[in-house]
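# 3D model of this:
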Amino acid sequence: MNGIVSTAWLAEQVGRDDLRLLDCRGSFAVYEEFHIPTAQFLHIETLRMTEAGIPCKMHRLDVLAAIFGQLGITRETPVVAYTFDPDDQLSACYTVWSLAVTGHPSVTVLNGGMKRWHDEDRPLTQQFPAIARAEYPASFVADYFADMPYVRDRIGDDGVVLVDSRTRPSYNGTEGPTIRRGHIPGAILHNYLWDFGPDGAYLPLDALRERYLRQGVTPDKEVITYCVTGREGSSVWFVLKYLLGYPRVRLYQASLTEWSAIFDLPMVLGNDPWGEAKAA
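You can find the predicted model right below:
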């Protein structure tokens, strides 16, 4: 099972010995104040590290295997990740991607997040769960991953769509933290927050599918998502791969943190071909 689960479904499943809940809200203080019963705290920075001077690179498989094993996760353990609301949903999606790219077949996200769970007055706790360490045999799923050479070699390829998952100002280069601003040539803009409705839940699947199709993000093409460090890109990866069932979707995990620091690689400023009007 991959995709999203409802608060009603999770309320019936909490307490299952074989289920692992991961609280990815990004602050241990927030987790310690209250969390869903049996949830374990996981900050996404645990899942990545500086490599060769480049921040936020994916850990080696053996490191990720040790982390997931310490959380009591095996390849057979169903996992539900959650954050608070769409603004930080990318942390849950990056966690899902990290499990998926290491071979886990059953990872989901709580639709509506902690906000919906809290608003529905569902159970909360301060207690930490007792979880035994497990063996997690990680195996690299190359089809979910793109590195810099892979992306570079596909610029201008009509069979590949690059999707920039950041905000409009970051895309057009008027703001942003990267060494160089702008976007990869040919990339369209699809901010990850466009995939959510005003209630904080994902839009209906038909609405999501229509928006991506209008932008030219079609299932017959290979899609590569990116952002600054892989977080926003993982959210769009999740929607395309797990909600809409696109067969070929990769995350450029190092994203513009790496790309913008290599001055031989092209970046462009402005809104062309951004695609926001077609997504709205």
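
# from here on, contacts and neighbour counts on C-alpha atoms
Noted.

# Please identify which helix or strand holds residue 89.
Residue 89 is part of helix 89-101 when elements are defined by DSSP states H and E.

# Who are the packing partners of that helix?
For helix 89-101, the packing partners by 3 or more C-alpha pairs under 8 Å, 6 or more residues apart in numbering; DSSP states H and E come out as strand 79-82, strand 107-110, helix 231-238.

# OK, contacts around the residue nearest to residue 197 when sequence neighbours are not counted?
Distances taken as C-alpha to C-alpha, 6 or more residues apart in numbering place residue 203 nearest to residue 197, at 5.3 Å, with adjacent residues excluded. For residue 203, the contacting residues are 195, 196, 197, by C-alpha atoms under 8 Å, 6 or more residues apart in numbering.

# Quick check: residue 203 vs residue 117, distance?
Distance from residue 203 to residue 117, counting by C-alpha to C-alpha, to the nearest Å: 18 Å.

# Before we compare anything, build this one as well:
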Amino acid sequence: MTATTAILSAAELMSELAGSRPPVLLDIRWQLGGPDQRPAYEAGHLPGAVYVDLDRELAGPAGSGGRHPLPDPEAFGAVMRRAGVSAGVPVVVYDGGQGWAAARAWWLLRWTGHEDVRVLDGGLAAWTSAGGDVSADRVIPVEGDFKPNPGAIGLLDADGAAARARAGVLLDARAGERYRGEVEPIDPVGGHIPGALSAPTTENVGPDGRFLPADTLRARFTALGASGGTPVGVYCGSGVSGAHEVLALEVAGIAADLYAGSWSQWSSDPARPVATGPAPQ
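Okay, the predicted model is just below:
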């Protein structure tokens, strides 16, 4: 997958939906700590889109793997087949506009081997702003044939994240105040993985929620040392916004691995070191 195919605009999606090979559409609306977004989906979604629940279908049960551990690959594959996903058929995912949830679905599909999945840049808001229709019709997809084959893109565990911080670049996608340990509203300990660099996901997009131009993103990440042949890793709170940062790096033409357990897993282990303040160490 290249920088030009990781995301697409609302206008590009409209053109593809009118073409001979329309993509499967997945609605991944989600609100951290908020209510179920299915009612919002049922009230209006892109025509033909199928709703996928992030907490229940794009994550396993919370526990030692973190707040949003990866789902069992076979269970994830069954969810995707029920949603109409097939090998060789393009998939476009979108959410309410923040992009985090859509990026989680994008990353999971890429990690499990789907080669043609993209995120609608700007999500539902971009679609409606471009004049796209929404529908409240019930969608009953044709069963797909997607079979997951995990490992197509990079995944880090806690030890791998620690190693990446020492020999490579490890980016922390959370807000700067959480990285510094000034506040920690969710997890048991504030701070960051020693050696990680602060790179908040929110700085990858503009006020409209759309990604900054690829050249701008590339300059941002290059300034953080993420360029050339240097191995890059990303983590966040629980592996959701981190997927969005991996996507931003993809847009910039930089490959990166995701530490899916992220800070929620790292901070739950008292044996793991914690750094605080603005410096990596």
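
# Show me the one of the helices and strands packed on helix 89-101 of the first structure that comes nearest residue 90 of the first structure.
With C-alpha to C-alpha as the measure, helix 231-238 is the member of those nearest residue 90 of the first structure (5.2 Å).

# what range in the second structure does the closest one sit on?
Mapped onto the second structure using TM-score structural alignment, helix 231-238 of the first structure covers residues 240-247.

# which stretches of the first structure form strands?
Secondary structure of the first structure (DSSP state E): strands located at 3-5, 20-23, 39-41, 48-51, 54-58, 79-82, 107-110, 145-146, 160-164, 188-189, 222-226, 249-252.

# Return the mean post-superposition distance for the third one against the second structure.
For strand 39-41 of the first structure, the mean distance to aligned residues of the second structure following superposition is 0.7 Å (mean C-alpha distance after the TM-score superposition for the first structure).

# What of the second one?
Here strand 20-23 of the first structure, set against the second structure after superposition, deviates by a mean of 0.8 Å using mean C-alpha distance after the TM-score superposition for the first structure.

# Please tell me which residues of the second structure that strand aligns onto.
Using TM-score structural alignment, the match for strand 20-23 of the first structure in the second structure runs over residues 24-27.

# before we move on, what about the first one?
Using TM-score structural alignment, strand 3-5 of the first structure corresponds to residues 6-8 of the second structure.

# What count of nearby residues applies to the closest residue to residue 151 of the second structure other than its chain neighbours?
Distances taken as C-alpha to C-alpha, 6+ apart place residue 111 nearest to residue 151 of the second structure, at 5.5 Å, with adjacent residues excluded. Residues lying near residue 111 of the second structure (other C-alpha atoms under 10 Å) number 19.

# try residue 119 of the first structure
Going by other C-alpha under 10 Å, the residues that sit close to residue 119 of the first structure add up to 8.

# which position in the second structure aligns with it?
For residue 119 of the first structure, the equivalent position in the second structure is taken to be residue 129, counting by TM-score structural alignment.

# Over to residue 179 of the first structure?
Aligned by TM-score structural alignment, residue 179 of the first structure pairs with residue 188 of the second structure.

# Would you agree its match is in contact with residue 267?
Yes - under the criterion of C-alpha atoms under 8 Å, residue 188 of the second structure is in contact with residue 267, at a separation of 6.4 Å.
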